[in-house]
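Trainee: Generate coordinates for the sequence data below:
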Amino acid sequence: MRVNSAGIAEDVSSDVTLRVYRPNARPIRPCRRDLSTLEGDMSSASTVTSTPATSTAGRFHLPGLDGLRAIAVILVIVYHAAPALAPGGFIGVDMFFVISGFLITTLLLREHAGTGRIRLGRFWLRRARRLLPALVLVVGTATALAPLIHGDLLVGLRTQVLGAATFAYNWVALATGNGYFDTTTPELLRNLWSLSVEEQFYLIWPILLLALLLIRRPWLRVGLLAAGTLAGMGWMWILTAAGANITRIYYGTDSHSFGLLIGATLAAALVAQARQPVRVLERLERPSWQRDLVGIIALSCIAVAVWGLRESGHATFRWGLPVVSILAVVLVWSAISGGIWSRVLDMAPLRYIGARSYGLYLWHWPLLVLLIAAFPDQAPTGAPSPLLALVAIALTMVLAVLSYRFVENPIRKLGFLPYLRALHARIWRFPQPRIVLASLVTVAALAAGVGVSGLVFAPTQGSAQQLIEEGAQSLKTGYPGPIAPKPTLDPEGLADGSEISAIGDSVMLAAAPALQEAFPGIAVDAAVSRNMNAGLDLIQEQAAAGLLRPVVVVGLGTNATISSAQLDRLAGIVGPSRHLVLVNAYAPRPWIAGVNQSLGDYVAGHPRVGLSDWASAIDPQAGELLASDRIHPGSRGGALYAATLHTTLENLAKSDGPPEAPSYRRHEPAHA
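Mentor: Purely as a prediction, here's the structure:
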């Protein structure tokens, strides 16, 4: 800040020059923050340097937004660390999108109003100084630690780092088939998808905004932005209705950028109604209890969404996320009014967390993945135990605070090269600077060496994928063909493999070698990601073609819920002349408990239907017998899968006796 010869106070700390007439002006001390802190990523502060006519101070605080960032990042962290507490906590990302779109657009519009132009180079440089330091630190640390903890963490890590480096993580993940809601793949840098969406927006949006500013009528610009927002929401709805993959819908910049656009629309609307657009961040009207009430209602509705929306529900993508974005923009509008509600959101703890939300967001997910891989017994269902979650949150807070204090903030203020020079100067103040410098260089070199070697020698497949492919390979010997149901029953007997049709998902596929060993001649038809709906169609086709055998084993609970109507349809297809065995599920997925409850209730009401209790059998030994995803069995796990089925068939044969049931011949499995 300086005072020129005309007595005008000028802020020269950023691209935007704000001039406010100050009669008899005296020199003003430089403020600690400049306008670049306004930029709208997850870590942006809401305090900006300004000298509005109504204030003699050189600092103007935009209230409430740090509090909203804090709420958003807390939702995301709780969703990942303790999903039962916030099953819809992923909507925190959409809140970030709205806040970012609002703040970035406000910054650009203020600059244009004050200078008549937008300096794109300066804007993108500030973006780089804001985002890259913490990003490089997190990616480098995670990449260095992954090889020391578990080889599965390295699978696909090269493409993840490529996506992080190019800010195209969302599209790289889609190209490689990785999904945000897929809990079976320990994808170390998965949370960077949202940062990529924001950065793609930041790259394109200033150019589009310059074109939009050619339109002289401000409210026409607002209308066009609102139309673009509605088009984005409609595109998400269309993709969902068309049955597109939910990860494609969630990751796509085209289908998930409407939150950024609706924030931009609010900024444009505030500029349109302001008499002096350059003062758009000042209170445009007096605080009112009505505005506070609207904000409280909007936050209450978001709380309902946190409990009501589910990651796999089509309602989430048809209307849930668009509604959350609308509620978030209402929250922003209410928060900046400066009323009682703004002061609540502006409390010191929330401001502290909000200012560091970028680092918190970056660190929490890699730390969770690393800790779960290091201590699998602390995550028996995929979600971390309360103790592990608390450890992850504590480490996240410590690292985010240190990163903000010693890396992010200094580089944002000084720039890259001045920061390195200042760091070098600080090191030389230590009693033994050469030893300190050598130690830092050695640690950095070792970390870089471990990380690079992990990337170079990373396996192409995880342990689960290897087991699945081994199972698929074992089935390539060919389909043995149909065997007609037999009319008599030997209650003491047991079906051999030639009488069994097994239809399942990737769990059964991984267990296929053990099933073939235990039941020679068994017909296994299993596929990755198959659910009950797809399985019913396949069983219907086999029955119509006469390929369905006397005993039908179905294991299709891993990938989706199962209803009683589906089970009734299954029993109708199998018919009274065959035996039906249902295999329950074991996986770190939220619907598994409901699936197993449905299967248990159905079997209890149908004595001629057997239940192979895979979940109870594997649970005590899951850490030893399953792959790192805690879903797919290895060779010993497959043997347990076959032994559990053997016991079920034996018990079913002893308890059954209708005259139309098929005969059973005893066959002891090879592993028994």
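
Trainee: going forward, measure contacts between C-alpha atoms and count neighbours the same way
Mentor: OK.

Trainee: And Trp171, how far from Ser325?
Mentor: 22 Å (Cα to Cα, to the nearest Å).

Trainee: Compare these two and say which one has the larger neighbour count.
Mentor: When neighbours are counted by other Cα atoms under 10 Å, Trp171 and Ser325 differ, and Ser325 comes out ahead with 28 against 19.

Trainee: what's the helix or strand for that one?
Mentor: Remark: Ser325 resides in helix 321-335, with elements defined by DSSP states H and E.

Trainee: contacts for the next helix or strand after that helix?
Mentor: Helices and strands here follow DSSP H and E; after helix 321-335, the next one along the chain is helix 340-345. The set of residues that contact helix 340-345 without belonging to it, under Cα atoms under 8 Å, 6 or more residues apart in numbering, is 63-68, 289, 292, 295-296, 334-336, 351.

Trainee: With respect to Pro380, which of these is nearest?
Mentor: For these, the closest approach to Pro380 (Cα to Cα) belongs to Leu68, at 33.2 Å.

Trainee: Which of the helices or strands spans the closest one?
Mentor: With elements delineated by DSSP H and E, Leu68 resides in helix 65-81, which encompasses its position.

Trainee: One more: Val553?
Mentor: Using DSSP H and E, Val553 sits in strand 551-555.

Trainee: Could you name the helices and strands sitting against that strand?
Mentor: Based on contacts counted as 3 or more Cα pairs under 8 Å, 6 or more residues apart in numbering; DSSP states H and E, the elements that strand 551-555 packs against are strand 500-504, strand 579-583.

Trainee: In a markdown table, list those strands along with mean neighbour count and distance to Pro487.
Mentor: Putting the helices and strands packed on strand 551-555 into a markdown table (neighbours: other Cα atoms under 10 Å; distance: least, Cα to Cα, whole Å) gives the following:
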| stretch | mean neighbour count | distance to Pro487 |
| --- | --- | --- |
| strand 500-504 | 25 | 15 |
| strand 579-583 | 25 | 12 |
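
Trainee: Burial check on Phe343, number of neighbours?
Mentor: That one is not Phe; residue 343 is Arg. Other residues lying near Arg343 total 16 when counted by other Cα under 10 Å.

Trainee: Check the one 4 residues further on too.
Mentor: Counted with other Cα under 10 Å, the burial measure for Met347 works out to 14 neighbours.

Trainee: Quick check: it vs Ala328, distance?
Mentor: With distances taken as Cα to Cα, Met347 is found 19 Å from Ala328.

Trainee: all helices of the stretch 201-350 of the chain, in order?
Mentor: The residue ranges that make up the helices of the stretch 201-350 of the chain, judged by DSSP state H, counting those that start in this stretch, are 218-241, 246-251, 258-273, 289-308, 314-315, 321-335, 340-345, 348-355.

Trainee: Second chain to compare with the first, below:
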Amino acid sequence: MPSPQRVSGLDGLRGLAVALVVVFHVFPNTLPGGFLGVDVFFVLSGYLITGLLAPRLRPRTADEPDPARLVLRRFWLGRVRRLAPELVAVILVVCVAARYAGPGFAAGLRSQVGAALASGTNWLLIVHGQNYFAAFAAAAGHPPVLQHLWSLAVEEQFYLLWPFLLWALLRTPFPALLAAAGSITAFTLMVTDAGSGPADYYGTLTHCGGLLLGAAVALRLPLDRMRTLDPTRDARVLRALGRCGLGGMIVVFVLAACLNGETTRPECGGIALASLAALVVLLAAVCDTDVARMLEWRPIVYLGSRSYGVYLWHWPLIVLIGAPSAAEGLRAAAGRGAVELALPIVLAALSHRFVARPARRFDPRAAWARLTGRTDTSVWSTRAAAGLAVAALLPAILGFAGAPRVDPQQSALESQISAGSAVAAASISNSGTSGAAQGDASGQAPAGASAKPAQPQATGQQNRNSSASAPDGLPADGPPDPVLGQATTAVGDSVLLAGAESVATRLPGIVIDAKVGRQIYEAPDVLEDLAARGLLRHFVVLALGTNGDTTEQTLDRIRQIIGPGRVLVLITVHVPRSWQQTVNTLYVDYAVSHRDSLLIDWNATVSPHPGLLWIDDTHPRPAGAEVYANLLADSLAGVGD
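Mentor: So this is what the prediction gives:
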């Protein structure tokens, strides 16, 4: 089956889309909404694929054969031939590079390769709770090296399912209207699921709105029809379309410059608006308009013609080289960023020349005929097809089998978090509803621990009865306090896990429920489960906020779940993300306005001492974990003074 007709304006639109994505990944603070380039791709793919399939899947007359089966087979084989070669090449290179890169680069690589080959990367990320906009939440500070393939997985799932749905829609009176209804439904699901977890962004059902939007318009205004608009006869239509296209391009640029993925605004209408704007630009790009002439600029057309390879290569390079950081100096950061912007273009050009183009020209029938010495190229067997398919996928298979068996716990931070996870699991399994824990079921502190409501003024202060302060002003080590530990339940994320060993040593008997990547919105469900199991103590520590912001309503719900008589302990966050100030301000205000809440200012404590944190500037090193534990213990003990 032939590929969709190549139009220079559409290549320019592809180039614009991939440029937005790559710049966003390299300089996220410069172009915070550049991730919308993926949604531009989705609209474009939905439009072109539907325009390609619809004429061939339309209902036939009684005397015409129905070629649907042949059409689908050719379509899927064409998609495999288009997408697989460069993907296999990237996977192979990543697997080889993983043998020489640090352990963080190769963490979880085997499962990522398997998911990529099965077109399921987006669902793997959902299962692992990987937040697209908080990649630093990964244990080692390294995001998954194949994380960017989530969008390719969504498209491949669309390629698999959409032909069947399109065949059915074309046998209804209003196929375009039904496709548009599907798009609206998908965008609505994204809005209703906003902030509920990674599935609201990575999910196939929530993120197929742009694909279906492009498909709906292709059923009414296919490419062939748009290309027939004549500059003389349809001058007014083209002029209006050009102005709308220019407005759509401005909307895309404004959203890319202003929309922040660290909020729920993209899911709550931002992505839908960008998709609509991209659709208008697309329609203008295929006609004789000013927008089309802008997008036919040769550099952007060249970039668009290599956009697939650029997208595949750019993210592994960023993970391998490391994102530019202001801490390394402006010149060094700019140099690193320039390399990460230019190198994917070079690699994409090479892979296009030596991988993609030969794969498209490869004729398996002719190859089989030459291999067997036959002159009749029509001779073709299932066995030969299977053999050549295995040969084509052999590099990826070998890469997958030879991928380093790197356990995510091999790096120092990962080992620290792994040990903390074991401590947290043991703290729950060893805690029953008898003894001190049973006495805490009503929120009363056990003997020796004061039930006096916490005062915000005691925030972050060291216990005045403990040993003297450390020379640098940090909380000093103190003796284990099992009574206080048995009065405390802590719910948190990977930061708490990194300090769990030290916390459990200082507060024996504490209950710790923490998970890497946990968001604050998960806390109510976690606390309800702990309450049902009788594991809520007098002090309920909320060590969350590293992975996203929250609202006062969420804290009110948490306060309601833990009930009266208990102290809600809020620990401020130290994380180099935009929501740090939002979370910390909310915690401070909440502690001041609620007498049964206590604020522990971890951010103020650790900020003057960056050496206590790992390179991600978020998780405490072992020495920082001791400071974290001492700060927590001293602050809780200070409540009773």
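
Trainee: Just give the TM-score of the two.
Mentor: Once the chains are laid over each other, their TM-score by TM-score structural alignment, normalised by the length of structure 2 reads 0.72; 556 aligned residues with a Cα RMSD of 4.6 Å.

Trainee: what stretch of structure 2 does the helix holding Leu68 of structure 1 fall on?
Mentor: Helix 65-81 of structure 1 corresponds to residues 10-26 in structure 2, going by TM-score structural alignment.

Trainee: mean shift between that stretch and structure 1?
Mentor: When structure 1 is overlaid, stretch 10-26 of structure 2 sits 1.5 Å from its aligned residues on average, using mean Cα distance after the TM-score superposition for structure 1.

Trainee: Give me the longest helix you can find in structure 2.
Mentor: Among the segments of structure 2 that qualify as a helix by DSSP state H, the longest is helix 68-98.

Trainee: re earlier: same list (the helices of the stretch 201-350 of structure 1) but as JSON lines, adding distance to Phe375 of structure 1.
Mentor: Converted to JSON lines, the helices of the stretch 201-350 of structure 1 look like this (distance: least, Cα to Cα, whole Å):
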{"stretch": "helix 218-241", "distance to Phe375 of structure 1": "37"}
{"stretch": "helix 246-251", "distance to Phe375 of structure 1": "28"}
{"stretch": "helix 258-273", "distance to Phe375 of structure 1": "37"}
{"stretch": "helix 289-308", "distance to Phe375 of structure 1": "28"}
{"stretch": "helix 314-315", "distance to Phe375 of structure 1": "34"}
{"stretch": "helix 321-335", "distance to Phe375 of structure 1": "34"}
{"stretch": "helix 340-345", "distance to Phe375 of structure 1": "37"}
{"stretch": "helix 348-355", "distance to Phe375 of structure 1": "28"}
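
Trainee: For Leu402 of structure 1, find the nearest of these.
Mentor: Shortest separation from Leu402 of structure 1 across the helices of the stretch 201-350 of structure 1 is recorded for helix 348-355, at 12.9 Å, computed as Cα to Cα.

Trainee: Where in structure 2 does the closest one fall?
Mentor: So helix 348-355 of structure 1 sits over residues 298-305 in structure 2, by TM-score structural alignment.

Trainee: ditto for stretch 147-163 of structure 1
Mentor: Counterpart in structure 2 of stretch 147-163 of structure 1, with TM-score structural alignment as the criterion, is residues 99-115.

Trainee: ok, how many other residues are close to His609 of structure 2?
Mentor: By other Cα under 10 Å, the burial measure for His609 of structure 2, its neighbour count, is 12.

Trainee: Quick check: it vs Asn630 of structure 2, distance?
Mentor: Using Cα to Cα, one gets 15 Å for the distance from His609 of structure 2 to Asn630 of structure 2.

Trainee: for Ala419 of structure 2, same thing?
Mentor: Summarising the geometry, the distance separating Ala419 of structure 2 from Asn630 of structure 2, computed by Cα to Cα, is 19 Å.

Trainee: more crowded one of these two?
Mentor: In this view Ala419 of structure 2 and Asn630 are compared by other Cα under 10 Å, and Asn630 has more residues nearby, 24 against 18.

Trainee: Does that one touch Arg506 like I think?
Mentor: Yes - in this structure, Asn630 of structure 2 is within contact of Arg506 by Cα atoms under 8 Å, at 7.1 Å.

Trainee: residues bridging contact with the two, i.e. touching both?
Mentor: Gly478.

Trainee: Quick one: residues contacting Glu199 of structure 1.
Mentor: Contact partners of Glu199 of structure 1, counting by Cα under 8 Å, 6+ apart, are Phe167.

Trainee: right, and the secondary structure at it would be what?
Mentor: At Glu199 of structure 1, secondary structure determined by DSSP: H, G, I helix; E, B strand; the rest coil is helix.

Trainee: mind checking what it lines up with in structure 2?
Mentor: With TM-score structural alignment as the criterion, Glu199 of structure 1 matches Glu156.

Trainee: residue nearest the centroid of structure 1?
Mentor: Tyr180 (4.6 Å; Cα atoms, centre = their mean).

Trainee: Helices of the stretch 451-600 of structure 1, residue ranges please.
Mentor: Using DSSP H, counting those that start in this stretch, the helices of the stretch 451-600 of structure 1 run over residues 463-474, 506-510, 512-518, 532-544, 564-574, 592-604.

Trainee: Run a quick neighbour tally on Ala332 of structure 2.
Mentor: Neighbouring residues of Ala332 of structure 2 were enumerated by other Cα under 10 Å; the total is 14.

Trainee: so Pro277 of structure 1 makes contact with Glu111?
Mentor: No - between Pro277 of structure 1 and Glu111 there is no contact under Cα under 8 Å: 9.9 Å.

Trainee: quick one: Leu161 of structure 2 from Ser275 of structure 2, how far?
Mentor: Counting by Cα to Cα, the gap from Leu161 of structure 2 to Ser275 of structure 2 is 21 Å.

Trainee: mind checking the SS state of the residue nearest to the centre of structure 1?
Mentor: Classification of Tyr180 of structure 1 using three-state DSSP returns coil.

Trainee: if we can go back for a sec, out of the helices of the stretch 201-350 of structure 1, nearest to Gln378 of structure 1?
Mentor: Evaluated over the helices of the stretch 201-350 of structure 1, closeness to Gln378 of structure 1 peaks at helix 289-308, with 24.9 Å, by Cα to Cα.
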